[in-house]
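Asker: here's my sequence, what's the structure:
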Amino acid sequence: MQRPTAAEIAAAHGRTIPDRIAKGLQVLFCGINPSLYSAAVSHHFARPGNRFWPALHAGGFTPRRFTPDEDLLLPSLGYGLTNVASPATATADELTPDQLREGGVILRRKLRRYAPRVLAVLGVGAYRVAFAKPRALMGRQPEPLEGVTVWILPNPSGLNAHYQPADLAARFAELKDALPTLAAPPP
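Answerer: This is a model prediction of the structure:
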């Protein structure tokens, strides 16, 4: 993957990235929205400093550390990628509550269509707004969405200083360890 220029990154504002999704996935990982860097290269979690790929591997989901340009391989392992909101921004703080709520409606349609076993939302704040769950906490949620178990993981952005790499890996591993006990959604 070639590193984009500053002009290419700036021009990516508002662009979208295609989902990496298929029916019947074990886990559909859901970011808040694409970074400008990710939109410029059209790969999820591509911004240098984003800790998604290391956490995914350290948590036991991949046999090795994947790179962002290998995001197309995830569905073959039973995992997918999407976002709550589609437009790329420099930071998630640029999104409006309306954009997050609209993204929640679209995400519900994806859950009905693709029926993953688990939706793993990477950011508790975005989840709270998108689904009107202001008291949601990290981990498994008490109520499914569209029959799909919901699990909230920390935002892996390098801008999220609350979670260090070992903490992220531990949170991802909790979900991986719980997968065998989580019921599959009805067909």
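Asker: please count neighbours and contacts with C-alpha atoms only from this point.
Answerer: OK.
Asker: name the residues of the top helix by length along the chain that are buried.
Answerer: Using DSSP state H, we find that the single longest helix of the chain is helix 97-114. Of all the residues in helix 97-114, those buried under the rule 16 or more other CA atoms under 10 Å are 99-104, 107-108, 110-112.
Asker: I'd like the structure of this one too, to check against the first:
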Amino acid sequence: MSSAPAKPTKAELAAAVHKTVPDLVAPNLQVLFCGINPGLYTAALGHHFGRPGNRFWPALHGAGFTPRLFKPWDEHELLPLGYGITNMVPRTTAAASELRPSEYVEGGLRLARLVDTYQPRVVAFLGIGAYRSAFARPKAQLGLQDHVLGASRLWALPSPSGLNANHQLSDLIALLRALREWVDQSPTS
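Answerer: From the prediction side, this is the model:
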């Protein structure tokens, strides 16, 4: 367990717009979680899902993916468990609404290359709107999708951002638990 980094200053947050957050990925992961894009707080920290109000880490633990509640700076502990993190769009913004539609499409192509290289079993999109936009699937619903990237199955989930009022933490936990149970019960190909 790493120690918590200092809270970013206003100047560090402003400078974060020029930063990216490196992918946390390795070959043959069970699940590659794919966020929409890094926010300023996350980029300033340099760790995925870094903003204190983001519900990714509590939902991941609540669904049984992690043995304890990880903090963003513990993200490296996911790899030995078979999980990784990337973003649909690497560009940092204050809000996902700042992204252009073409960035989602480009992000989908980048993700397809990443998946081709690392071959995760499942790619779990943490933002169904980003998934719909990137892959021209406007009617996609939450859960297991009917198409694949390479040999990787695809799941669409809500964004864990604290700004997403449509889904509470309990909803996110239930949806992530369904993914974990599917991964645990489905035979590998």
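Asker: switch the buried residues of helix 97-114 of structure 1 over to a markdown table; also include distance to Phe45 of structure 1.
Answerer: Formatted as a markdown table, these follow (distance: CA to CA, whole Å):
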| residue | distance to Phe45 of structure 1 |
| --- | --- |
| Gln99 | 20 |
| Leu100 | 18 |
| Arg101 | 22 |
| Glu102 | 22 |
| Gly103 | 18 |
| Gly104 | 20 |
| Leu107 | 18 |
| Arg108 | 22 |
| Lys110 | 20 |
| Leu111 | 21 |
| Arg112 | 25 |
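Asker: and the end-to-end length of stretch 82-97 of structure 2?
Answerer: 31 Å (CA to CA, to the nearest Å).
Asker: which residue in structure 2 aligns with Thr16 of structure 1?
Answerer: Thr16 of structure 1 maps onto Thr20 of structure 2 when the alignment is built from TM-score structural alignment.
Asker: tally of neighbours for its match?
Answerer: 22 (other CA atoms under 10 Å).
Asker: coming back round to it: packing partners for the helix or strand following the longest helix of structure 1?
Answerer: Next helix or strand after helix 97-114 of structure 1 toward the C-terminus (DSSP states H and E): strand 118-122. Packing contacts for strand 118-122 of structure 1, counted by 3 or more CA pairs under 8 Å, 6 or more residues apart in numbering; DSSP states H and E, involve strand 27-31, strand 149-153.
Asker: which bit of structure 2 covers strand 118-122 of structure 1?
Answerer: Going by TM-score structural alignment: strand 118-122 of structure 1 matches residues 122-126.
Asker: superposed on structure 1, what's the mean shift for that stretch?
Answerer: Stretch 122-126 of structure 2, aligned to structure 1 and superposed, deviates on average by 0.3 Å (mean CA distance after the TM-score superposition for structure 1).
Asker: re earlier: show me the contact partners of the longest helix of structure 1.
Answerer: Helix 97-114 of structure 1 is contacted from outside by 21-25, 83-86, 126, 129-131, 145-146, 148, using CA atoms under 8 Å, 6 or more residues apart in numbering.
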